[in-house]
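1. output the structure for:
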Amino acid sequence: MKPVAKKYMLVGALALITSGALSQTVLAQESLREAREAAEQRDQARLLELVNDQEALTAALDEAEADHARAEETFAALQEQQAEQMEVASELSSRQSEQDASLADLLADLSRHSAEIRNALGEDSWLTLDPEALPPRLEQAEVLERGQLETVVDTLARLTAQTGEALRLERDVAEANGEIERETLVRLGDFAAFTDSALLTRRDGGELAVLPRTPREIERLLGDFVSGESRVMAIDPTQGTVIAALGQRPSLIERFHQGGYVGYVIVALGVIGLLVALAQYLYLVGVSGRVKRQSRSGAALRDNNPLGRVLLRFEGLDKHQSPEALEARMDEAVLAELPKLERGQPLVKLTAAIAPLLGLLGTVTGMIVTFQAITVFGTGDPQLMAGGISQALVTTVLGLITAVPLLFAQTALASRSRYLTQVIEGQASATLADHLESQSAQLAPTAG
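-> This is a model prediction of the structure:
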């Protein structure tokens, strides 16, 4: 082939290439028109330059042939790599077809267990104080990945380990007055969380709050456990059911208020009766001591005791009266001392008898309230009847508790006053008998 013909063939090839480029640029957007025209002008200038320069055209052709050879080598290598990848893909496809069912079942089981754990713990578990402690949700996962499996397994292992750990944490806690403060708390596994003064509970939103009523038996252990001075702590294996029941147990003052107005009356009468009994018993104890001293003193009569006053009155009588008259005067003096000795006993006996009756009255009124609640609200909610039943039972208990010590007090007063009365009557009778005997001895020699 002649150089001129070869030159024209190259020019034709370049023209064909240029026409192809032009046909593709026609399909481009209008916004690229100016850039296309500039590129065409540069290509035309390069084409004219190559046509005019035979050596440059030959060098460009050699370079193009070298690029073509390298491209063919690269294409062959890529074809060989593609063949290898097709073999690997075929092997993986066969293995996947064998394992698709097993992996799908494993993903379904993993998703179900993860959801069950999240639902079981929820916002009530102490293990979820950290939101990242729960396993991830896998309901939307379509393909099982290794990272998902590792995350779920690690999360379950961490939750299992935390059930047996005691951790000290810093969290916001809602106090009883409604204020939220940063508190240092201790979490005992999934059983309880508490500060140094109160047990904690979780609200609906997961916020921590102080338990409205911490049982006194547990409250005494909290401070020492949090400070590290003691390792003894009460654990509720029912996850708070027993502690809630203990917390709802009313105190003695609350029991007293459950009795209502009838309970207040019963307690008031009981207090009055006991005060009267105590005052009278102290008076009788003092009188007993003075009577004993008077009995031992003999002729030295004092008017600070009933026996001394009775004997002084006998000394002031006309001894020439008949024995019947002297005995009557002596009985009169003894009877004059009895009201002070028996003072308060009727009131104590009355309160001891009235207290059970008032308790019965409270029982009746409480049952009336209960039946009224049943009439209005039915029997669906036992809490609506609890108030009337509490009043019925508490007033009965208050009446019995009041009556029992009052009966003991009345018995003690009666025994002490009866003892003093017997001592006074015995001393008075002995004094009268001594007087009558001496008088009879004086009359006997005269008659002789």
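2. going forward, measure contacts and count neighbours with C-alpha atoms only.
-> OK.
3. now do Phe256 against Ala60, distance only.
-> From Phe256 across to Ala60, the span is 113 Å (C-alpha to C-alpha, to the nearest Å).
4. show me which of the two is the more surrounded one.
-> Phe256 (17 against 13; other C-alpha atoms under 10 Å).
5. now show me the structure for the sequence below, then we'll compare the two:
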Amino acid sequence: MKMNKVILTSLLTAAFSLTQAAEVQKADSLDQLLNIVKNAERVESRETQQRIQRFRSEKNQQQKLLNDAKAELVREEERSDRLKKQFDTNEVQLGEMAEQLRIKLGNLGEAVGVVRQVSADAAATISNSIVSAQYPGRAEVLTELAGRKEIPTIPELRRLWLELQTEMTEQGKVVTFETQLLDKTGAQVVKPVTRVGTFNLIGDTEYLNYNRRTNNVEEIAKQPKKPTGVLSIIDDYTSASGFSLFPIDPSQGAIVNTEKNRETWPERVENYAGIVGFAIIVVLAIGLIIALERLGVLSATGAKMKKQAKSSTPGNNPLGRVMSVYMANKDDSFENLELKLDEAVLKELPKLEARISIIKIFAAVSPLMGLLGTVTGMIETFQGITLYGAGDTSVMAGGISSALITTVLGIVAAIPLILLHAIVSGKSKNLVHMLEEQSAGLVAQHTEGK
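-> Coordinates of the predicted model:
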């Protein structure tokens, strides 16, 4: 049916082509027109037969391809069935062989697990041990042994035993050896290094750090300051012979290494005090200057007044000026002289009490300024927690610690200012009391003279 449709379509196409050909060629007579039509019909008939033949050939070829594909499908399905059966058979055989292996191994399988576990633990211990600075490359062998699933060989077990024994033996030794280390500038230099068991590495006068990630020995940028004199002890240890004291780090360098991040008080003040902290320092400095100036002036004035009390000649000091007033008005009446002396004493009081109240004000203001800085720092810390969360507690603790720096500064400023204010105020009151006492004595002397 399909073939008939194809033939019909071809004939219609040929007829249409003949008509076009007849229209294109011009004929002078009816005979010429008839010949043209006949020739065109023969050509189209031949082309139509060729098309029909080609269609039939392609149809036969497609049928052959389809038959080949069906045959290939059948063969592959048969092959799949064979492979599936073979797979099932292999699974059964594999299970039987695994059971036979388990029976033959007996407790050896547990021994393999123990060896792997011990190798992993030993590799972790050795990789973190400062002994690896002297004997590098030991952990890699044990790591490879810990990751293997095969039964370890006798040489491998002996190597595990050797590394464990080496680590235990080296823990009790103090050894000096030469190795490459990174100095504080980042340059690699070869220097003698002393290893104290598995606790510390030291150079000539300082602790050294063993970087376990890069397997490098490094100089520490900041050496520990506590206990006091620890670096001088290291110097004595490296230069002494025989037995000598040495401060070890039981954390195998972790405590010494933290000194790189430990800040001194000047660094904390510089980094975290802020505007409020520096304002407290300025207040403390001004208060100390005023207190020391007042202390010096009052001490000198007190010495002059004590010397004046033993002399009848008025001098250039508060008591001398009061005595000058007495000498100038000693012939006046008792009431008039008393008023003149009281006036003279009152004139000296501002000089003796000058700027002492400022010290007291600074001592009272310093803690309040410190509290202000702490509150401001706490607000900034909690704002950071609000924005970024509190996943890292060390960040929060560091922020609070930084905020408390100003409180410490305020208290540190207030304590000496309060003490100095008490001392200066006491000296001033003593001098005022001396003036009043001497003034009363002059009045009494005048009364007795009358």
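6. what span of the first structure is stretch 78-87 of the second structure aligned with?
-> Mapping stretch 78-87 of the second structure onto the first structure (TM-score structural alignment) gives no aligned residues.
7. which of the residues in that stretch are buried?
-> Residues of stretch 78-87 of the second structure classed as buried by neighbour count (16 or more other C-alpha atoms under 10 Å): none.
8. centre of the chain to it, how far?
-> Distance of stretch 78-87 of the second structure from the chain centroid (C-alpha atoms, centre = their mean, to the nearest Å) equals 61 Å.
9. go on, stretch 236-254 of the second structure?
-> Chain-centre distance of stretch 236-254 of the second structure: 30 Å, with C-alpha atoms, centre = their mean.
10. so what touches that stretch?
-> The contact list for stretch 236-254 of the second structure (C-alpha atoms under 8 Å, 6 or more residues apart in numbering) reads 129-130, 196, 198-200, 204-205, 209-210, 230, 233-234, 255-256.
11. just the ones of the residues you listed in strands?
-> 196, 200, 209-210 (DSSP state E).
12. from these, which is closest to Leu73 of the second structure?
-> Nearest to Leu73 of the second structure out of those is Tyr210 (C-alpha to C-alpha; 67.4 Å).
13. which ones are touching the counterpart of that closest one in the first structure?
-> By TM-score structural alignment, Tyr210 of the second structure lines up with Thr201 in the first structure. By C-alpha under 8 Å, 6+ apart, the contact list for Thr201 of the first structure reads 193, 208-211.
14. show me which of those are buried.
-> 193, 208-211.
15. quick revisit: ok, and the most crowded of the contacts of stretch 236-254 of the second structure?
-> When neighbours are counted by other C-alpha under 10 Å, Ile130 leads those with 27 neighbours.
16. that residue touches Phe199, doesn't it?
-> Yes. If you go by C-alpha atoms under 8 Å, Ile130 of the second structure and Phe199 touch, sitting 7.5 Å apart.
17. surely Gln162 of the first structure meets Leu129?
-> No. When contacts are counted by C-alpha under 8 Å, Gln162 of the first structure is not listed as touching Leu129 (11.5 Å).
18. of the contacts of stretch 236-254 of the second structure, which pair is most distant in space?
-> By the measure C-alpha to C-alpha, Ser129 and Ile233 form the most distant pair in these, at 23.9 Å.
19. those helices in the first structure, which residues are they?
-> For the first structure, helices defined by DSSP state H occupy the ranges 3-26, 33-52, 54-121, 146-162, 216-227, 241-247, 252-258, 260-297, 306-315, 323-341, 345-377, 383-447.
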